[in-house]
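1. Quick one: sequence plus predicted model below, questions after.
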Amino acid sequence: MSSHAEPASPIPGIRRPLTLHRLHEMHAQGEKIAMLTAYDATLARLADEAGCDTLLVGDSLGMLIQGRDSTLGVSLDDMVYHTRCVARGLAAGGGTAWLVADLPFGSYHESRDQAMRSSAALMQAGAQMVKLEGGGWTAEVVRFITERGVPICAHLGLTPQSVHALGGYRIQGRDAEAASRLRQHARELHEAGAGMMVLELMPSSVAADVQADNPQLITIGIGAGPATAGQVLVVHDMLGLTRGKLPRFVQNFLAEVAQEGGDVAAALRAYVQAVKDGRFPDPTRHAY
């Protein structure tokens, strides 16, 4: 079965395409940045139309789309395919969101050259920035890739590709030593050229310190409190589509708007507005 709906014509002058420079301007002006994951053309277009600033083609598609129990089985080919789908969805609707794609497990660990080849594949598929996980050794990789023209988003805290090494899906940076290490890794990654950084599942105070240490860095929090430059949620989580117990930092925006007859598009708009207004995340409900 196929859809025969004609794509809407882009309306010039409503929103200008976002660039990394523009995102840094927004951050400098104190405007919160709203990010959501996207894995297909339809939801990508809806999220863009809702005003989402950035979309992340996350390797979380391994669990949500492919039915895996972790992100570790996701291949570079998988990421290229879904990045193309999202990029097409944005293009069909005259999209303006900045598009980030994950480098999957094993696609950048072998060498800097491997990391560059993998990054090039995602950029050629439509990504405008690539994301990699972890600190320490990754700073050298970030420096190598950014020097070759690829914008990098780093990822610290809970890094799902290292879930077995971390001992499960646990809050990171709880003690002083671990918090200091996160701050050090963040500084190293920023100095190496990372222009954006996802901070996942850590105490709000640690995320606030990372942002304060690196004031020009665009930090995007998920379970990291309200002090980051922006927020990201997995789109399936915030629409209530994910089965099982969800972490406390998730808010079901579809359930809330549905009470007044709202639909998926309304839920996406509500999420973006809540991030922009600073109402999400609520430090008493969604933070650690």
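-> On my side now, so go ahead.
2. CA only for contacts and neighbour counts going forward, please
-> Noted.
3. Check the burial of Glu147 by counting its neighbours.
-> Residues lying near Glu147 (other Cα atoms under 10 Å) number 12.
4. Identify the residues contacting the spatially most central residue of the chain.
-> Computing the C-alpha centroid of the chain and ranking residues by Cα atoms, centre = their mean puts Leu56 first, at 4.5 Å. For Leu56, the contact set (Cα atoms under 8 Å, 6 or more residues apart in numbering) comprises Met35, Leu36, Thr37, Ala38, Leu99, Val100, Ala101, Asp102.
5. Distance of the last one relative to Ala265?
-> Right, Asp102. Here Asp102 is placed at a distance of 25 Å from Ala265 (Cα to Cα, to the nearest Å).
6. putting a second one here so we can go through both:
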Amino acid sequence: MKITDFGKYKQAGRKISMLTCYDYWTASIVEQSDVDCLLVGDSLGMVMHGHDSTVTVTMDMMELHTRAVVQGAPSKFIVGDMPFLSNRGSLDKSLENVHRLMTAGAQAVKIEGVKGNETLISHLVDSGVPVMGHLGLMPQSVNTLGGYKVQGKSQQQADEIIAQALQAQASGCFALVIECVPTSLGLSLSQSLDIPVIGIGAGVHTDGQVLVMQDMLGAFEHNANFVRTYCNLQETLQQAFDGFAEDVRTEQYPNTDESYPS
């Protein structure tokens, strides 16, 4: 997938599939799949590092994980998340942080929120950096929002999100992630924007869907209600680990074929 395909897919009514990815070995598997694009999301702070939120994620972490994903999935379109406050300092500092993700191999960056980011988004786009927006539930603002809650439930809130989405488009964003909003708002956004709207907990009418890879693989016991699990990775891995431990204890592993002769 190329940057120009996002608009083409929307015009053709062809849905966009996107997964988060954080490391080389899973990226190398997705590389062989039909998934369109990958997001090196700041959700890695929770999924890969065990933190309670994305607020603790640093540029060093994002750069490291982006390089690993690019190595594993060189043919996929890869978007790198700008972590908490990395784009809210001076313009020079923000550009430096964006440069780190792009030189790590990302083909675009994702920025949460529009208010206060309009100038930066326009400057990045004018400088040759594709920018994906993110509205609705914005995990970096969880302390302001008071938790992980559905956004845009009232008409006033919905109108504000639509206004911000239109501003994101006007500022030059090539696509928009919309998270945890009512299905009707996901539909309104897709109909209101010329750029594709990629939903996560935003209903079926958006122009595409993104999920956290480990959520859809069933790697954790508790997921948001919008997550569909496509396998039970937790159970599969637990069985494999237990089988290995049992074979070691009973001397079933290694066997003769798995050992070097004297």
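-> Noted; the coordinates are in hand. Predicted model, so just to flag it, every value in this text is computed and none were measured.
7. Export the contacts of Leu56 of structure 1 as JSON lines, with columns for secondary structure, distance to Tyr169 of structure 1 and neighbour count.
-> JSON lines is the format used below for those (DSSP: H, G, I helix; E, B strand; the rest coil; distance: Cα to Cα, whole Å; neighbours: other Cα atoms under 10 Å):
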{"residue": "Met35", "secondary structure": "strand", "distance to Tyr169 of structure 1": "21", "neighbour count": "29"}
{"residue": "Leu36", "secondary structure": "strand", "distance to Tyr169 of structure 1": "20", "neighbour count": "25"}
{"residue": "Thr37", "secondary structure": "strand", "distance to Tyr169 of structure 1": "19", "neighbour count": "25"}
{"residue": "Ala38", "secondary structure": "coil", "distance to Tyr169 of structure 1": "22", "neighbour count": "30"}
{"residue": "Leu99", "secondary structure": "strand", "distance to Tyr169 of structure 1": "26", "neighbour count": "26"}
{"residue": "Val100", "secondary structure": "strand", "distance to Tyr169 of structure 1": "23", "neighbour count": "26"}
{"residue": "Ala101", "secondary structure": "strand", "distance to Tyr169 of structure 1": "22", "neighbour count": "31"}
{"residue": "Asp102", "secondary structure": "strand", "distance to Tyr169 of structure 1": "19", "neighbour count": "25"}
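8. corresponding residue for Gly134 of structure 1 in structure 2?
-> Aligned counterpart of Gly134 of structure 1 in structure 2: Gly113 (TM-score structural alignment).
9. Just to check, that match is in contact with Gln140?
-> No: with contacts counted by Cα atoms under 8 Å, Gly113 of structure 2 stays clear of Gln140, the gap being 9.4 Å.
10. Aligned against structure 1, show me the partner of Val125 of structure 2.
-> Aligning on TM-score structural alignment places Val125 of structure 2 opposite Thr146 in structure 1.
11. Likewise for Asp36 of structure 2?
-> Using TM-score structural alignment as the criterion, Asp36 of structure 2 maps onto Asp53 of structure 1.
12. which non-adjacent residue is nearest its match?
-> Of all residues not flanking Asp53 of structure 1 in the chain, Ala97 sits nearest, at 4.9 Å (Cα to Cα, 6 or more residues apart in numbering).
13. ok, now Arg183 of structure 1?
-> Residue nearest to Arg183 of structure 1 in three dimensions, not counting chain neighbours: Val210, with 5.5 Å by Cα to Cα, 6+ apart.
14. Quick check: the aligned residue for Phe6 of structure 2 in structure 1?
-> Aligning on TM-score structural alignment places Phe6 of structure 2 opposite Leu23 in structure 1.
15. name the helices or strands packed onto the host helix or strand of its match?
-> Element membership for Leu23 of structure 1 (DSSP states H and E) is helix 20-28. If contacts are counted by 3 or more Cα pairs under 8 Å, 6 or more residues apart in numbering; DSSP states H and E, helix 20-28 of structure 1 sits against strand 33-37, strand 218-222.
16. following the last one, which helix or strand shows up next?
-> I take that to be strand 218-222 of structure 1. strand 230-233.
17. Please report how far His185 of structure 1 lies from Ala97 of structure 1.
-> 28 Å.
18. Correction: the previous question concerned Leu246 of structure 1.
-> Counting by Cα to Cα, the gap from Leu246 of structure 1 to Ala97 of structure 1 is 27 Å.
19. ranges for the helices of the stretch 151-288 of structure 1?
-> In the stretch 151-288 of structure 1, the segments counted as helices under DSSP state H, counting those that start in this stretch are 163-166, 176-192, 204-213, 235-238, 253-258, 264-277.
20. In structure 2, point out the residues matching the fourth one.
-> Under TM-score structural alignment, the alignment places helix 235-238 of structure 1 onto residues 213-216 of structure 2.
21. chain center to the matching stretch, what's the gap?
-> In this view, stretch 213-216 of structure 2 has its centroid 11 Å away from the chain centroid, taken as Cα atoms, centre = their mean, to the nearest Å.
22. can the helices of the stretch 151-288 of structure 1 go into TSV with extra columns for mean neighbour count?
-> TSV is the format used below for the helices of the stretch 151-288 of structure 1 (neighbours: other Cα atoms under 10 Å):
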stretch	mean neighbour count
helix 163-166	12
helix 176-192	19
helix 204-213	20
helix 235-238	20
helix 253-258	18
helix 264-277	20
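23. mind checking which of these is nearest Met129 of structure 1?
-> Across the helices of the stretch 151-288 of structure 1, Met129 of structure 1 has its closest neighbour in helix 176-192 (14.7 Å, Cα to Cα).
24. OK, contacts around Pro83 of structure 2?
-> Contact analysis of Pro83 of structure 2 by Cα under 8 Å, 6+ apart lists Asp42, Thr54, Val55, Val57, Thr58, Met59, Met62, Gln140.
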